[in-house]
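> Build me a structure from this.
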Amino acid sequence: MRWWDIDRVLELEKDLFPEDAWSRGMFWSELAHARGPEATRRYLVAEAEGDGTGGGTGDGADDGGRILGYAGLAASGELGDVQTIAVARDQQGTGLGGRLLTELLRAATAFECAEVMLECRVDNVRAQKLYERFGFAPIGFRRGYYQPGNVDALVMRLTDPSSSVQGTEING
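So this is what the prediction gives:
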């Protein structure tokens, strides 16, 4: 993910999480920590193929196609934390979420994280099943974590993220 992706990411963010969408400033702040030798973040997007014309920003950056999904990881010492993972409604169930998660776990391995944590809405069973397939295990709850609505978060942990992605292959 780069700065020129933020507007398209925000469109998807607001569609998927209308009540508690991240702001432009939150994405900018995360991306500020995603470059250079001191980087502690990895953010990525999956996008439909664009027409190659560079799309309408006028800044020379290729805007590509529609954002199909995005994901982000923060690393601190030996701990990684999945900050966000989102897949467009019409792409859910296609394997895109698994590909994004694989890339985050590769990043966690590159950051030398010994474990990766995440929070997931207790009512998001599809996401929980995805995380369990990758070896994440539930370890607790955060009561009222998601607002509004006061929905609990299931806290999940993966130990040794490098073993979770061995032999996986990303296409596209």
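
> rest of the way, CA atoms for contacts and neighbours
Fine.

> T102 versus the spatially most central residue of the chain, what's the distance?
For the chain, A71 is the residue whose C-alpha lies nearest the centre (CA atoms, centre = their mean; 1.7 Å). According to CA to CA, to the nearest Å, A71 stands 10 Å off from T102.

> and this one, so I can compare the two:
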Amino acid sequence: MIVDHTQVEQDMAVSQIAALEADLFGHGAWSEHAIRQEFNAPARTYLLDLGPADDDGVPVIRGYAGFWYDGDDAEIMTIGVGRPFQRRGIAATLLRSLIESAKGQGAKRMLLEVRVDNEPALGLYERFGFTKMGLRKRYYQPEGIDAYTMSLDLAPRIIGFQPQN
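This is a model prediction of the structure:
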């Protein structure tokens, strides 16, 4: 079930996302402090995929994703899905939900950076119509891995002459 991060208790969400971040992204993982800052920053949208509650009745966050909207572009900040839940369509559902939310807020374009060696993410973004714009050398630290910049037009562009009504 996809929910906005504001619909769950923040400390629980921050704690679970930080654990997922550490497992998924290692040295590049966001800290609890960074996650809390993102949640509380203006113009941010963060969505969570909640699975069944654990034995203590706490909902389990299987995946999370978020973007920053600047009035024109929606910049995807992160998408992560816990390893036991990967390859189940959660990332695609989160991405579809992000796109719909960005359109609803009036974004004209969605942007992101992705590691050049992250084949599953590249495949996902390309399936949704994202195209490569450029390359950022040594973007991901400390490994020094390059990143592709990618974009998706959310609003149709009118090119050429249009008939007058």
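
> Now do the same contact list for the aligned partner of the residue nearest to the centre of the first structure in the second structure.
By TM-score structural alignment, A71 of the first structure lines up with A65 in the second structure. Listed by CA atoms under 8 Å, 6 or more residues apart in numbering, the contact set of A65 of the second structure reads Y46, L47, L48, I76, M77, T78, I79, G80, L94, L95, L98.

> Out of those residues, which end up buried?
Buried members of these, counted by 16 or more other CA atoms under 10 Å: Y46, L47, L48, I76, M77, I79, G80, L94, L95, L98.

> Narrow those to those in helices?
Applying DSSP state H to those, the entries found in helices are L94, L95, L98.

> The last one maps to what in the first structure?
I take that to be L98 of the second structure. Per TM-score structural alignment, the equivalent position to L98 of the second structure in the first structure is L104.

> just checking, that match touches G72?
Yes - taking CA atoms under 8 Å as the definition, L104 of the first structure is a contact partner of G72 at 6.9 Å.

> any common contacting residues for the two?
Common neighbours of L104 of the first structure and G72 (CA under 8 Å, 6+ apart) are R42, V82.

> Just give me the neighbour total for the nearest residue to Q141 of the second structure once chain neighbours are set aside.
Excluding the flanking residues, the one nearest Q141 of the second structure by CA to CA, 6 or more residues apart in numbering is G28, at 6.7 Å. Look at G28 of the second structure: counted by other CA atoms under 10 Å, it has 13 neighbours.

> which ones are touching G28 of the second structure?
Contact partners of G28 of the second structure, counting by CA under 8 Å, 6+ apart, are A22, Y140, Q141, P142.

> Same check on P142 of the second structure?
With contact taken as CA under 8 Å, 6+ apart, P142 of the second structure is in contact with H27, G28.

> In terms of helices and strands, where is it?
Of the helices and strands defined by DSSP states H and E, none includes P142 of the second structure.

> Just the closest of the ones in helices among the buried ones among the contacts of A65 of the second structure to R136 of the second structure, please.
The closest of these to R136 of the second structure turns out to be L95 (CA to CA; 22.3 Å).

> Which strand or helix spans the nearest residue to that closest one once chain neighbours are set aside?
Nearest non-adjacent residue to L95 of the second structure, counting by CA to CA, 6+ apart: A65, 7.5 Å away. Using DSSP H and E, A65 of the second structure maps to strand 59-69.

> The first structure: helices as residue ranges?
6-16, 24-32, 96-110, 125-133, 161-165.

> ranking the contacts of G28 of the second structure by neighbours, who comes first?
Ranked by the number of neighbours (other CA under 10 Å), these place Y140 first, at 17 neighbours.

> Now which residue in the first structure aligns to that residue?
For Y140 of the second structure, the residue aligned by TM-score structural alignment is Y146.
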